[in-house]
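Undergrad: No sequence on hand, only this structure:
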């Protein structure tokens, strides 16, 4: 009898599992700008000063939350602290920034605009469309 070619070959080892390489963000584990880094982007600083609810809403939208809800709740005294503290915590979690909910709450309560701007800079929301361009709506 003639042996089949496949029977005469030794069994092939299983291929090794694929290597997954995670590329770390340049700013992973820390904020891009400090809490007083508002003036690193003067345009964003002025925009947040005169229209903080819009910047807060854009921060929420960048994190997959409702822009309109967060923007409107920014104007409601106790709700703004709760929702923006939660949003800041989600940003810290996404970028693996150490901190606590208590710290987020204190920063938002006492340095509201600086907190909103710091979050916007982290999320790169500072690429706000000029006034002559149409803004996409949900």
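TA: On my side now, so go ahead. These numbers come from a predicted model, not from an experiment.
Undergrad: okay, CA-based contacts and neighbour counts for the rest of this
TA: Noted.
Undergrad: helices or strands next to the host helix or strand of residue 91 in the packing?
TA: Using DSSP states H and E, residue 91 maps to helix 77-94. Counting contacts by 3 or more CA pairs under 8 Å, 6 or more residues apart in numbering; DSSP states H and E, helix 77-94 packs against helix 67-73, helix 101-110.
Undergrad: Second structure for comparison follows:
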């Protein structure tokens, strides 16, 4: 049995997004009808699932009942997502969208996560 020396390790494939814009508009509900229906019929459930899928605590969005007029959790998730995915925008716009289009904002964030999250498979070496 011959053994081969590994000269170069396999590198993970990284997804790069060329655009610095949201991949869908704030009102593009037809791009994910089941998700938008879930958000329409049970927004608290939808926000909790989206928050968990994003890597935040499951029940974090439920804290918005204590936040007052501006939905702080929605706004902070939106700002964080823009920074993570390098999407252009302003905190002022995020505040307006989070306040007046809360359900649409969560749907847009969910669609963005689905489009940008690509599984990275790391190939490990076997110990013999």
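TA: Now that the structure is in, tell me what you want to look at. Because the structure is predicted, anything quoted here is derived from the model rather than measured.
Undergrad: List the TM-score for the superposed pair.
TA: Superposed pair, TM-score by TM-score structural alignment, normalised by the length of structure 2: 0.69. Supporting alignment: 105 aligned residues with a CA RMSD of 2.6 Å.
Undergrad: Quickly compare the helices and strands packed on helix 77-94 of structure 1 and say which is most buried.
TA: helix 67-73 (a mean of 20; mean count of other CA atoms under 10 Å).
Undergrad: Can you give the contact residues for it?
TA: Identification of contacts with helix 67-73 of structure 1 by CA atoms under 8 Å, 6 or more residues apart in numbering yields 53-61, 79-80, 83-84.
Undergrad: Buried only: go through those for me.
TA: 53, 54, 55, 56, 57, 58, 59, 60, 61, 80, 83, 84 (16 or more other CA atoms under 10 Å).
Undergrad: Surely the last one touches residue 106?
TA: No - judged on CA atoms under 8 Å, residue 84 of structure 1 makes no contact with residue 106 at a distance of 11.1 Å.
Undergrad: Identify the residues contacting the residue nearest in space to the middle of structure 2.
TA: The geometric centre of structure 2, computed from its C-alpha atoms, lies nearest to residue 113 (CA atoms, centre = their mean), at 3.3 Å. Applying CA under 8 Å, 6+ apart to residue 113 of structure 2 gives the contacts residue 54.
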